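A.B. asks: below: sequence and its predicted model.
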Amino acid sequence: MEASSAKNSTQTLWVDYVYDTVVNRYSDTNTLNLFSLINISSIKVNTSDEKEKIKRSLLHSIARYSKRYSNEGGLAATRKHLNEFKIAYLSMGFAVLELDAKLTYRGLVGSSSSFGRPAFDVGLSFDPILNVPYIPSSSVKGAFKAANDTAKLLRDESVRKLDFSDAYPVDHGLKGYLLVPDVLTPHYTKGGKDVLREDEAVPVPVPYLSLAPDSVYRFMVGVGGVRPDDEFFKTVVKVFKLALECGIGAKTSLGYGVFELTKEPSVDMGVGNAK
């Protein structure tokens, strides 16, 4: 019994040491990787008697760091990454449709992803190399297809000609943040189980991270064999606008993931595609 207690005490001290070292040494620099921080912190969260307090502190620390990172030139790497996407599309003979759009409210994409889930039970799509949240191409394509299924403006074979890239932030959101603390409160639960009677429910708030309002994301689509004045190109833009207005990701019925364009969409035909 004493050996087990000593082992647990040693583990706790080790977790505290690693957590405090990482947070205190790197929190004020661009060398802190949020993916690593949140994984280390999840151990502390799940071994502490003050889980909720640590969760709240961690949420605000990550939000503050996302603000510092985006304001100290961190987004330059995402713009470079997107430009490399564009060059790759053009080299394959695609025209490139480019749209910049900002979140009208918060955003939640990839809630089952590993980033954030061990600590907060709700994940978020996050690029550990670029150290920023992003919107996977699969989510963008899904939203586009859903919008087209509603509007019925493009045939399925036309949609299959489109190649969607991941979307990345190119400008920070409200008050300079990329990520903000959020909370979900399941009302009809008790002890982690669903209940039918409201008077039996014991709601437990679930804190998590979401994309900051007003964050600007760049979406790109590779379009084969299209000219800027083609009716097909105009239709693609129309469907994409509808997809952005309907929302991408989770909780769209509550206004999450809804975007509005910040400028007119542009197209780059490349040298090989020019008229």
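C.D. replies: Arrived safely.
A.B. asks: hey, let's count contacts and neighbours off CA atoms from now on
C.D. replies: Fine.
A.B. asks: residue 249 contacts residue 139, correct?
C.D. replies: Yes: in this structure, residue 249 is within contact of residue 139 by CA atoms under 8 Å, at 6.7 Å.
A.B. asks: intersection of neighbour lists for these two?
C.D. replies: Residues touching both residue 249 and residue 139 (CA atoms under 8 Å, 6 or more residues apart in numbering): residue 109.
A.B. asks: what segments of the stretch 1-150 of the chain are strands?
C.D. replies: Using DSSP state E, counting those that start in this stretch, the strands of the stretch 1-150 of the chain run over residues 94-103, 126-127, 132-133.
A.B. asks: report how many residues lie close to residue 76.
C.D. replies: 15 (other CA atoms under 10 Å).
A.B. asks: ok, back up a step: let's have the strands of the stretch 1-150 of the chain in JSON lines, adding distance to residue 62 and mean neighbour count.
C.D. replies: As requested, the strands of the stretch 1-150 of the chain are exported to JSON lines (distance: least, CA to CA, whole Å; neighbours: other CA atoms under 10 Å):
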{"stretch": "strand 94-103", "distance to residue 62": "20", "mean neighbour count": "24"}
{"stretch": "strand 126-127", "distance to residue 62": "13", "mean neighbour count": "19"}
{"stretch": "strand 132-133", "distance to residue 62": "11", "mean neighbour count": "22"}
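A.B. asks: take a look at this one as well, against the first:
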Amino acid sequence: MSIHVNVVSLLSKSFVECFLKCSECCKDIGYVSEFSRLASERLMEAYKCNDDVKRLLENIKKYVDELQRAAEQVFSSVIRYEVELESRLTVHGSSHHLPLQISLAWDPVLNVPYVLSSSIRGVVRAFFEENIQGGKVSGSIEDLVKLFGETEHSSVVVFFDAYPVECRGEHLVEADVITPHYSEVAGTIDEARSSPVPLVFPVLAPRTVLHVLVALRKPVDGSTLKTFMEGVSKALENGLGAKTSVGYGRVRVKKVYFPQLNHRYE
């Protein structure tokens, strides 16, 4: 596998072709599990942080730069967060992006994993709703909560998909493994007949740098804006993606850019 081929198309095509061959000769193997293992290992090998991958990420950073400039022409405020993964990240594991037992959100055009805007929105909104009510975030409850509106379309806040722009470790994508010890059959779990089966799946690797864009549709007062920007940073550091309760998706906000005020802090 190579980063120069479309990963979504290649894996989908390979899954079908291999399944047809496997159904004829190897009915006893767990096909989906075995395919997921091999595909995850190939992705890890292909997305090692070599010159090709670094060039790919440089082009994605240019795309994010262009997206930010376009957003600044439309929205009142655009804030850019640079975050670095401190642990592996998994997101959209049950999606159709990749034909794997545990999937990973994958952009079929840019050909890299990414974090969906809906996932970021959920993390940030949950943080504000929980911490404002608990008095852990200063500012007017009404002013901050109403930014999100009752629906995504009525929200003042706009979130964009977050993309990797730099890999500082050995890999951009790694193969991870979990081993469920029990499978439920007919509503019961039989410990005596348990048969642990390792599940191998792709994740974004630690030390990957992502850029997160957040915009506001209309102006807000300076105090509310400052509190909002700080709150988003804290929300992101609570974790992105799935399985955050067991240590996945831990990030550190390294820099925040607010071009409209020529503002940047680390």
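C.D. replies: That came through fine. All values reported here derive from a predicted model rather than from experimental measurement.
A.B. asks: before we move on, the earlier item: for residue 199 of structure 1, find the nearest of the strands of the stretch 1-150 of structure 1.
C.D. replies: The closest of these to residue 199 of structure 1 is strand 94-103. By CA to CA, the value is 36.6 Å.
A.B. asks: residue in structure 1 matching residue 166 of structure 2?
C.D. replies: Under the alignment (TM-score structural alignment), residue 166 of structure 2 pairs with residue 171 of structure 1.
A.B. asks: how close does that match get to residue 190 of structure 1?
C.D. replies: Distance from residue 171 of structure 1 to residue 190 of structure 1, counting by CA to CA, to the nearest Å: 41 Å.
A.B. asks: of those two, who's got more company?
C.D. replies: Between residue 171 of structure 1 and residue 190, counting by other CA under 10 Å, residue 171 is the more crowded of the two (22 against 14).
A.B. asks: which residue, other than its chain neighbours, is closest to that one?
C.D. replies: Of all residues not flanking residue 171 of structure 1 in the chain, residue 216 sits nearest, at 5.1 Å (CA to CA, 6 or more residues apart in numbering).
A.B. asks: show me what that neighbour aligns to in structure 2.
C.D. replies: Counting by TM-score structural alignment, residue 216 of structure 1 corresponds to residue 209 in structure 2.
A.B. asks: which SS class is its match?
C.D. replies: With DSSP: H, G, I helix; E, B strand; the rest coil as the basis, residue 209 of structure 2 sits in strand.
A.B. asks: wait, it touches residue 84, no?
C.D. replies: Yes: applying CA under 8 Å, one finds residue 209 of structure 2 in contact with residue 84, separated by 4.4 Å.
A.B. asks: what range does stretch 115-127 of structure 2 cover in structure 1?
C.D. replies: With TM-score structural alignment as the criterion, stretch 115-127 of structure 2 aligns to 135-147.
A.B. asks: please enumerate residues in contact with the matching stretch?
C.D. replies: With CA under 8 Å, 6+ apart, stretch 135-147 of structure 1 has contacts from 109, 125, 159, 164-168, 239-240, 242-244, 246-249.
A.B. asks: looking at those residues, which are in helices?
C.D. replies: 159, 239-240, 242-244, 246 (DSSP state H).
A.B. asks: longest helix in structure 1, please.
C.D. replies: helix 2-26.
A.B. asks: hang on, residue 225 of structure 1 packs against residue 96?
C.D. replies: No: using CA under 8 Å as the test, residue 225 of structure 1 is too far from residue 96 to be in contact (10.6 Å).
A.B. asks: just to revisit the earlier point, got a list of what the match of residue 166 of structure 2 touches?
C.D. replies: 70, 75, 215-217.
A.B. asks: and it, how far from residue 75 of structure 1?
C.D. replies: Residue 171 of structure 1 is 7 Å from residue 75 of structure 1, by CA to CA.
A.B. asks: now residue 67 of structure 1
C.D. replies: Going from residue 67 of structure 1 to residue 75 of structure 1 by CA to CA gives 11 Å.
A.B. asks: what do you get for residue 99 of structure 1?
C.D. replies: 17 Å.
A.B. asks: check residue 130 of structure 1 too.
C.D. replies: 9 Å.
A.B. asks: comparing these two, which residue is more hemmed in?
C.D. replies: Set residue 130 of structure 1 next to residue 75 and count neighbours by other CA under 10 Å: residue 75 wins out with 20 against 16.
A.B. asks: show me what contacts residue 166 of structure 1?
C.D. replies: Taking CA under 8 Å, 6+ apart, one finds 134-138, 140, 219-220 in contact with residue 166 of structure 1.
A.B. asks: residue 89 of structure 2 -> structure 1?
C.D. replies: That one, residue 89 of structure 2, aligns with residue 107 by TM-score structural alignment.
A.B. asks: can you check residue 242 of structure 2 too?
C.D. replies: In structure 1, residue 242 of structure 2 lands on residue 250 (TM-score structural alignment).
A.B. asks: go ahead and confirm that match touches residue 106.
C.D. replies: No: if you go by CA under 8 Å, residue 250 of structure 1 and residue 106 don't touch, sitting 10.5 Å apart.
A.B. asks: the more surrounded of the two?
C.D. replies: A side-by-side neighbour count of residue 250 of structure 1 and residue 106, using other CA under 10 Å, places residue 106 first with 24 against 15.
A.B. asks: what's near enough to touch the more buried one?
C.D. replies: Contacts of residue 106 of structure 1 by CA under 8 Å, 6+ apart are 210-213, 255-257.
A.B. asks: what about 7 Å?
C.D. replies: Going by CA atoms under 7 Å, 6 or more residues apart in numbering, residue 106 of structure 1 touches 210-213, 256-257.
A.B. asks: tell me the buried residues in the match of stretch 115-127 of structure 2?
C.D. replies: Within stretch 135-147 of structure 1, the residues that count as buried by 16 or more other CA atoms under 10 Å are 135-137, 139-141, 143-147.
A.B. asks: how many residues are close by the match of residue 216 of structure 1?
C.D. replies: There are 25 residues near residue 209 of structure 2, going by other CA under 10 Å.
A.B. asks: list the contacts of it.
C.D. replies: 82-85, 164-167.
A.B. asks: can you put the strands of the stretch 1-150 of structure 1 in TSV and add distance to residue 270 of structure 1?
C.D. replies: Formatted as TSV, those follow (distance: least, CA to CA, whole Å):
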stretch	distance to residue 270 of structure 1
strand 94-103	7
strand 126-127	28
strand 132-133	29
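A.B. asks: any idea how far the aligned residue in structure 2 for residue 36 of structure 1 lies from residue 223 of structure 2?
C.D. replies: Taking TM-score structural alignment, residue 36 of structure 1 has residue 9 as its aligned residue in structure 2. Shown here: residue 9 of structure 2 relative to residue 223 of structure 2, a distance of 48 Å by CA to CA.
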